[in-house]
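A.B. asks: Mind folding the following:
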Amino acid sequence: MGQVKKDGSSWYFVAELPKDPITGKRKRKKQRGFKTKREAEKALAQVEAEVIRGTYIEPTNTLYKDYLLLEWFRGKKATINSQTAKSYENYMNHRIIPKLGHIPLSQLNVMVLQNYIYSLKEDGLASATIKKIYNIIRNSLEHAKTLELLAKNPATNIQLPKIEKTEMTVWNVEESKAFLHIAREDRLYVAFHLAITTGMRQGEILGLRWKYVDLEKGVIRICQTLSHDGKEFLVGAKTASSVRSIKLPDETIVLLRKHKAVIARERLQVGQEYVDHDPVICTSKGTPILPANLRRTYARLIKQADVPAIRFHDLRHTHATLLLSQGVHAKVISERLGHSNIKTTLDIYSHVLPNMQDEAAKQINNLLSNSQ
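C.D. replies: Predicted coordinates:
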């Protein structure tokens, strides 16, 4: 039976805990610092209720930073690719640990975490970035709960800032043609052409190898990417659904045949110094193109073509919106982009759909008019 006692001007409680399973000795929990007797009694009742239910967990003194790095991340990084692991480490070392790392794991509560999320928003971080940081915290604390270091996950009830959708910027047909016309003489033209005609991501384009290109069938297989720093090829893609096959337009097949012939001549000219990793997009010596160099060339060509400046990733959006505007079914586009389901595609490109309503109305009008 627990007790509540006064100690000077404050109160404390002593609770009877279950016996130690190893020594068989009865344990007690003492907690001080309550301003009133009622507060102490309420806290004692909560502990006793948890003991009866068998859900009581002795608070740990382990700091969150030690648990995060030495326990959670050590196991987590074995289940994710190296690029994602680097992203996690960056968020932990630069965002999470400086603010929360010194707090004991058992003292991370809803108020502490909610104030932390507010501080990220005040620092000007984008809502999407805050969500990524939050997911690391939530996932790590859920694991702590599984290990019975926490009775519950305090991150579960955190309120995240609303993700504000930014207006998507894409090129229309004329702008896409203008850019490709200017880029045609550049060594990296194939990369830009693939981005617009297939919707591939930057890492997928730079990580594409010839062994995954079937020019006879006109199909490429996406099952490898180049890391953001350009130092390694990563097996797989961004998600499981991103591993996919894409049918190529005839013009792209012709372009790739010519490009492959150029690379073959360069390999002979360079000789033994040629680094043959088999990438479709590479330097004259066979080494992969660094993402930063691709973006630098891309920015230069945009100025020369005098078209609106959009991100390289927006070429992927351009591919999708061009197809939607031509009446291609969203399911087909979803498969080309490697989305997990068609709902993702419709959510991203919902802005295009209202413009297609007019065309749909015209089509049904023509059908009915011609039938009369």
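
A.B. asks: only C-alpha atoms for contact and neighbour calcs from this point on.
C.D. replies: Fine.

A.B. asks: G286 against V280, yeah?
C.D. replies: No. Look at G286 against V280 with Cα atoms under 8 Å: they stay out of range, at 9.2 Å.

A.B. asks: Look at those two and report which has more neighbours.
C.D. replies: V280 (24 against 20; other Cα atoms under 10 Å).

A.B. asks: contacting residues for the more buried one?
C.D. replies: Neighbour list for V280: 206-210, 260 [criterion: Cα atoms under 8 Å, 6 or more residues apart in numbering].

A.B. asks: which ones among the residues you listed are found in strands?
C.D. replies: Among those, no residue falls in strands (DSSP state E).

A.B. asks: can you put those in JSON lines and add neighbour count and distance to V328?
C.D. replies: Shown next, in JSON lines, are the contacts of V280 (neighbours: other Cα atoms under 10 Å; distance: Cα to Cα, whole Å):
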{"residue": "L206", "neighbour count": "25", "distance to V328": "27"}
{"residue": "G207", "neighbour count": "28", "distance to V328": "27"}
{"residue": "L208", "neighbour count": "23", "distance to V328": "25"}
{"residue": "R209", "neighbour count": "21", "distance to V328": "28"}
{"residue": "W210", "neighbour count": "17", "distance to V328": "28"}
{"residue": "K260", "neighbour count": "14", "distance to V328": "30"}
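
A.B. asks: Go through those residues and name the one nearest I253.
C.D. replies: Closest approach between these and I253, by Cα to Cα: K260, at 10.5 Å.

A.B. asks: quick one: the spatially closest residue to A144 that is not a sequence neighbour from P291, how far?
C.D. replies: If the residues on either side of it in the chain are set aside, A144 comes closest to L150, at 5.8 Å by Cα to Cα, 6 or more residues apart in numbering. Going from L150 to P291 by Cα to Cα, to the nearest Å gives 42 Å.

A.B. asks: Please provide the structure for the following sequence as well, for comparison with the first:
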Amino acid sequence: MSRQLTTRRGRSWGIVRRSPGGSARRAEREEGPAVASIQKRPDGVWRARYRDDAGKEHARHFQRKVDAQRWLDEVTTSVVTGTYVDPKTAKLTVGEWCDLWLVGYGTRRASTVRQATVHVKVIKEHFGTTRLSAVKPSDVKSWTVQLRQTYAPSTTYAIYRRLAQVMGDAVHDGIIPRSPCSRRTAPAQGQQRPYVATTDQVWGLYDAFPAHLRPAVLLGAFVGLRVSEAAALRVSDVDFMRGIVSPEIQYPSEPLKTEISRTPVPIPNELALLLSRNVETFGATTVVTNEIGRATSPWAIERAMRAHRGDVEGLPDGFRFHDLRHYLASLLIGKGLDVKVVQTRLRHGNATTTLNTYGHLWPDADESARSAVADVLAARADSLRTLEA
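C.D. replies: Here you go, the predicted structure:
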């Protein structure tokens, strides 16, 4: 089996193939990135040139031949190691690349693009005029420190992840050889333990909400739906006889973000009866409605939450509709259900998310470990007493 070597003969480069017997023979020159040359111009300046994969020629001029050769060697090394970048595209700024990136990102859902646009605006405020290839890991780390002074830890992490995504796509396009974002530059996520409402507080919210929005509280606290899922839940998505809620869309009428979000959720007959009463009263195509029996919106539900959470004793000022999911998680964990069951009911993508968010809610973790060790020691002591007897 032959292998190819890139060598230099005289002023130009060629391809040498080594035969199975070990002898080398000069191959026919191939036009492409391996073709390069150094020539001395009449004015005494050395002209180094090469052609890239697209056949495009690049040239630089040097006062000394050794400098020209060093430049060609660096280019060749980058080609061999896969870190070659077109010199012209290397001049692209972060702001210019972000604008191009957003155009390609526009195929996502509108809400996702809006969020990305907000993140990109923050990125461009700091790195906009910087060349894409000039951003160093140390620059990213110092930038995240500045972000923490303005934004919450979770927001800072989200903006950083957007920069990592943008830079990763630049690497994929061959614009830069490597991304400045890595585990070493990532800021802390700043995850906080969620507030878990009591059962009395949940029913307090239910009673305080307007009648047409009360099913939203039930869907959040006992089904675990997110606010956009609760607002868009259709009557046809609920099997009232068998007691199954099957989320299919989110507001206004878009697909759910993940396949796991479409997991059917079993509900008791008592909950199905409460939901069906609202359907009978307002006669809409959705389970949650507005005042005149038409489909409502996530903003209307959140607005009601802000208006009435102060009516319930003990609820914090920042209590959101999403916090009702935390109540469901604590309810299931308190009944002794394992992490896989809780993950499925909350429709998390993996058990790690469930454990990271609710691991502290599993009861008696320390006592169970202490008891397990104590049982072994007690058995050992009983064994020794038996032998002594």
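
A.B. asks: W72 of the first structure: which of the contacts of V280 of the first structure is nearest?
C.D. replies: G207 (30.3 Å).

A.B. asks: what does that closest one align to in the second structure?
C.D. replies: Structural alignment (TM-score structural alignment) places G207 of the first structure against A232 in the second structure.

A.B. asks: for K131 of the first structure, same thing?
C.D. replies: Per TM-score structural alignment, K131 of the first structure is aligned with Y157.

A.B. asks: Leaving out chain neighbours, which residue sits closest to its match?
C.D. replies: Q189 (5.5 Å).

A.B. asks: so how far is M92 of the first structure from the counterpart of the one you found in the first structure?
C.D. replies: Q189 of the second structure maps onto I163 in the first structure, with residues paired by TM-score structural alignment. I163 of the first structure sits 21 Å away from M92 of the first structure, going by Cα to Cα.

A.B. asks: neighbour-wise, which of the two wins?
C.D. replies: Legend: neighbour count by other Cα under 10 Å for I163 of the first structure and M92, higher for M92 (22 against 12).

A.B. asks: List the contacts of the aligned residue in the second structure for the more buried one.
C.D. replies: Aligned counterpart of M92 of the first structure in the second structure: V120 (TM-score structural alignment). Counting by Cα under 8 Å, 6+ apart, V120 of the second structure touches 98, 159, 162-163.

A.B. asks: Now do the buried residues in stretch 277-287 of the second structure.
C.D. replies: 278-279, 282-287 (16 or more other Cα atoms under 10 Å).

A.B. asks: And whichever strand or helix holds F73 of the first structure against the second structure, how far off on average?
C.D. replies: Using DSSP states H and E, F73 of the first structure sits within helix 73-76. Helix 73-76 of the first structure, aligned to the second structure and superposed, deviates on average by 2.3 Å (mean Cα distance after the TM-score superposition for the first structure).

A.B. asks: can you name the residues of the second structure that that helix overlays?
C.D. replies: Using TM-score structural alignment, helix 73-76 of the first structure pairs with 102-105 in the second structure.

A.B. asks: which residues touch that stretch?
C.D. replies: Contacts of stretch 102-105 of the second structure (Cα under 8 Å, 6+ apart): 113, 116-117.

A.B. asks: Now do it: distance to the chain's middle.
C.D. replies: Here stretch 102-105 of the second structure shows a centroid-to-chain-centroid distance of 17 Å under the convention Cα atoms, centre = their mean, to the nearest Å.

A.B. asks: Helices along the stretch 201-350 of the first structure, start to end?
C.D. replies: Listed in chain order, the helices of the stretch 201-350 of the first structure (DSSP state H, counting those that start in this stretch) span 202-206, 250-270, 291-305, 314-325, 330-337, 342-348.

A.B. asks: In JSON lines: those helices, plus distance to V47 of the first structure.
C.D. replies: Output for the helices of the stretch 201-350 of the first structure, formatted as JSON lines (distance: least, Cα to Cα, whole Å):
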{"stretch": "helix 202-206", "distance to V47 of the first structure": "52"}
{"stretch": "helix 250-270", "distance to V47 of the first structure": "68"}
{"stretch": "helix 291-305", "distance to V47 of the first structure": "55"}
{"stretch": "helix 314-325", "distance to V47 of the first structure": "54"}
{"stretch": "helix 330-337", "distance to V47 of the first structure": "52"}
{"stretch": "helix 342-348", "distance to V47 of the first structure": "45"}
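
A.B. asks: Mean neighbour count, those helices: which tops it?
C.D. replies: Most buried of the helices of the stretch 201-350 of the first structure, by mean neighbour count (mean count of other Cα atoms under 10 Å): helix 202-206, with a mean of 23.

A.B. asks: check the fit of it onto the second structure and give the mean distance.
C.D. replies: Mean for helix 202-206 of the first structure is 0.9 Å (mean Cα distance after the TM-score superposition for the first structure).

A.B. asks: and that helix, what does it pack onto?
C.D. replies: helix 189-198, strand 224-226, helix 291-305 (3 or more Cα pairs under 8 Å, 6 or more residues apart in numbering; DSSP states H and E).

A.B. asks: Which members of the buried residues of stretch 277-287 of the second structure are the farthest-apart pair?
C.D. replies: N278 and T285 (11.1 Å).

A.B. asks: Nearest residue to E16 of the first structure in space, please, no chain neighbours.
C.D. replies: That would be R28: by Cα to Cα, 6+ apart, it lies 4.8 Å from E16 of the first structure.

A.B. asks: contacting residues around that neighbour?
C.D. replies: 14-17.

A.B. asks: Equivalent analysis for L353 of the first structure, please.
C.D. replies: Here L353 of the first structure is in contact with L324 (Cα under 8 Å, 6+ apart).
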